[in-house]
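> Sequence first, predicted coordinates after that:
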Amino acid sequence: MILSLALFFSGGGAAVAAEQVELFDSDAQKVVATFQNTEELQAEAQRLLSSVSGRVLELNPSLDHVMIVKIPLAPPKRLALRSAGIETDIAEMFVVMPKKGKRPPWMILHTKEYETVVVEFSGGVEKLRAQVQLP
């Protein structure tokens, strides 16, 4: 499921700096809004990336009833978390925010080497939600 979502969002060979931020609604199964990839969104993405606490331990975290914010990172950002065996450059991030329930938000990260890393983070998503006009 995560791989199919990653393929859905991958847009081709456009330059990362030119790519927009996208808001995907899993219930509607489509991108419901796009935004300019501003310095403010890049700063928020960096803040969230800096709060990564480890890998998601669930075998297959649910992508049902979620909002997902895709943020291309321009330029790619370094993520080093030795306790989780992660040391790589992240090209784009997907912040997965469940609509209901107790599951906290989590991220799907794509590296420059086209690998996928699924992680937990401790940073709040309130500012990001405001930036993409979510209540």
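The structure has been received and is ready for your questions.
> alpha carbons only for contacts and neighbour counts from here, please
Fine.
> show me where the chain has strands.
21-25, 30-35, 52-55, 66-81, 86-98, 106-111, 116-121 (DSSP state E).
> Out of the ones you listed, which gets nearest to residue 3?
For residue 3, the closest of those is strand 116-121, at 8.3 Å, according to Cα to Cα.
> how distant is the helix ranked longest in the chain from the center of its chain?
Ranked by residue count under DSSP state H, the longest helix found in the chain is helix 39-50. The gap between where helix 39-50 is centred and where its chain is centred comes out at 11 Å by Cα atoms, centre = their mean, to the nearest Å.
> what inclination does that helix have with respect to strand 66-81?
60 degrees (axes from the mean of the first three to the mean of the last three Cα atoms, to 10 degrees).
> buried ones in stretch 105-123?
105-111, 116-121, 123 (16 or more other Cα atoms under 10 Å).
> Could you dump the residues you listed into CSV with distance to residue 33 added?
Below are the buried residues of stretch 105-123 laid out as CSV (distance: Cα to Cα, whole Å):
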residue, distance to residue 33
105, 19
106, 20
107, 19
108, 19
109, 20
110, 21
111, 24
116, 24
117, 25
118, 23
119, 24
120, 25
121, 24
123, 23
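> take the one below as the second:
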Amino acid sequence: MIRWILCAALLLFPFPAEAAAAQPTEQSVQAERVELFDTDKQQVVRTFPNSSAFQQQAQRILDSVSGRVLDLNPSLENAMIVKIPLAPPKRLVHQASNLDTQITAMFVIMPKSGGRQPWLILHTKQEETVVVEFSAKVDAIREQLHLPKVEKGPRRP
């Protein structure tokens, strides 16, 4: 199942030639841009400069990793996925999951409805893929991406 997720993530986020050839701006950390992918439209809907603000959010999320995803088949449907290339790679240590690795790119999967919590697909410097849960709130990154807040079900009176 995890291999299916890996294949899906790799197919969802091809690395476009123009992103690799782009010149960094003073706001960008590196040439690769942050990409926002809509799984319903099956395409990248926006790109952003890979700024220090995105790098800080990525570090905050990595610092909150709580373990590996235990779902056999976490859904990639009806979600927004943000790809954040990490420059330089960031270290992830989570002893309970036996993780001590350098992360080169992270994919934050944010369901459009409030059913499942967001989760991560991480690519390591050793070209491995790790699928993990995290506890950080995604409100700040959603704001950076100009996405609305997700409603978490019916409101109570």
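Sure, I can see it. Here the structure is a predicted model, which means the values were calculated and not measured.
> Please state their TM-score.
Laid over one another, the chains give 0.94 as their TM-score (TM-score structural alignment, normalised by the length of structure 1), with 135 aligned residues with a Cα RMSD of 1.7 Å.
> circling back to that earlier point, of the strands of structure 1, which approaches residue 15 of structure 1 most closely?
Using Cα to Cα, those put strand 66-81 closest to residue 15 of structure 1, at 9.0 Å.
> With structure 2 overlaid, how far apart is the closest one on average?
By mean Cα distance after the TM-score superposition for structure 1, the fitted strand 66-81 of structure 1 averages 0.3 Å away from its aligned residues in structure 2.
> who touches that strand?
9, 16-17, 19-27, 37, 41-42, 45-46, 49-50, 52-54, 86-99, 112 (Cα atoms under 8 Å, 6 or more residues apart in numbering).
> neighbours of residue 18 of structure 2, just the number please.
11 (other Cα atoms under 10 Å).
> And for the helix or strand that contains it, what's in contact with it?
Using DSSP states H and E, residue 18 of structure 2 maps to helix 17-21. By Cα under 8 Å, 6+ apart, the surrounding residues in contact with helix 17-21 of structure 2 are 31, 32, 33.
> mind checking what residue 56 of structure 1 lines up with in structure 2?
Taking TM-score structural alignment, the alignment pairs residue 56 of structure 1 with residue 69 from structure 2.
> hang on, I meant residue 66 of structure 1
Per TM-score structural alignment, residue 66 of structure 1 is aligned with residue 79.
> From residue 58 of structure 2, how far out is that match?
18 Å (Cα to Cα, to the nearest Å).
> could you dump the contacts of helix 17-21 of structure 2 to TSV with distance to residue 75 of structure 2 and neighbour count?
Converted to TSV, those look like this (distance: Cα to Cα, whole Å; neighbours: other Cα atoms under 10 Å):
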residue	distance to residue 75 of structure 2	neighbour count
31	30	18
32	26	26
33	25	23
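> chain center to stretch 112-130 of structure 2: distance?
The answer for stretch 112-130 of structure 2 is 6 Å, by Cα atoms, centre = their mean.
> For that stretch, give me every contacting residue.
Contacts of stretch 112-130 of structure 2 (Cα under 8 Å, 6+ apart): 6, 9, 68-69, 78-80, 89, 101-111, 131-134, 138, 150-153.
> Which neighbouring residues are in contact with the counterpart of residue 121 of structure 1 in structure 2, exactly?
When structure 2 is aligned by TM-score structural alignment, residue 121 of structure 1 is paired with residue 134. Residue 134 of structure 2 makes contact with 61, 62, 64, 65, 66, 67, 118, 119, 120, according to Cα under 8 Å, 6+ apart.
> The closest residue to the first one other than its chain neighbours: what's it in contact with?
Across the structure, with Cα to Cα, 6 or more residues apart in numbering as the measure, the residue nearest residue 61 of structure 2 apart from its sequence neighbours is residue 136 (5.6 Å). For residue 136 of structure 2, the residues meeting the contact criterion (Cα under 8 Å, 6+ apart) are 60, 61, 64.
> Still touching in structure 1? Go through the residues you listed.
Contacts conserved in structure 1 for the contacts of residue 136 of structure 2, using both residues aligned by TM-score structural alignment, their matches' Cα atoms under 8 Å: 60, 61, 64.
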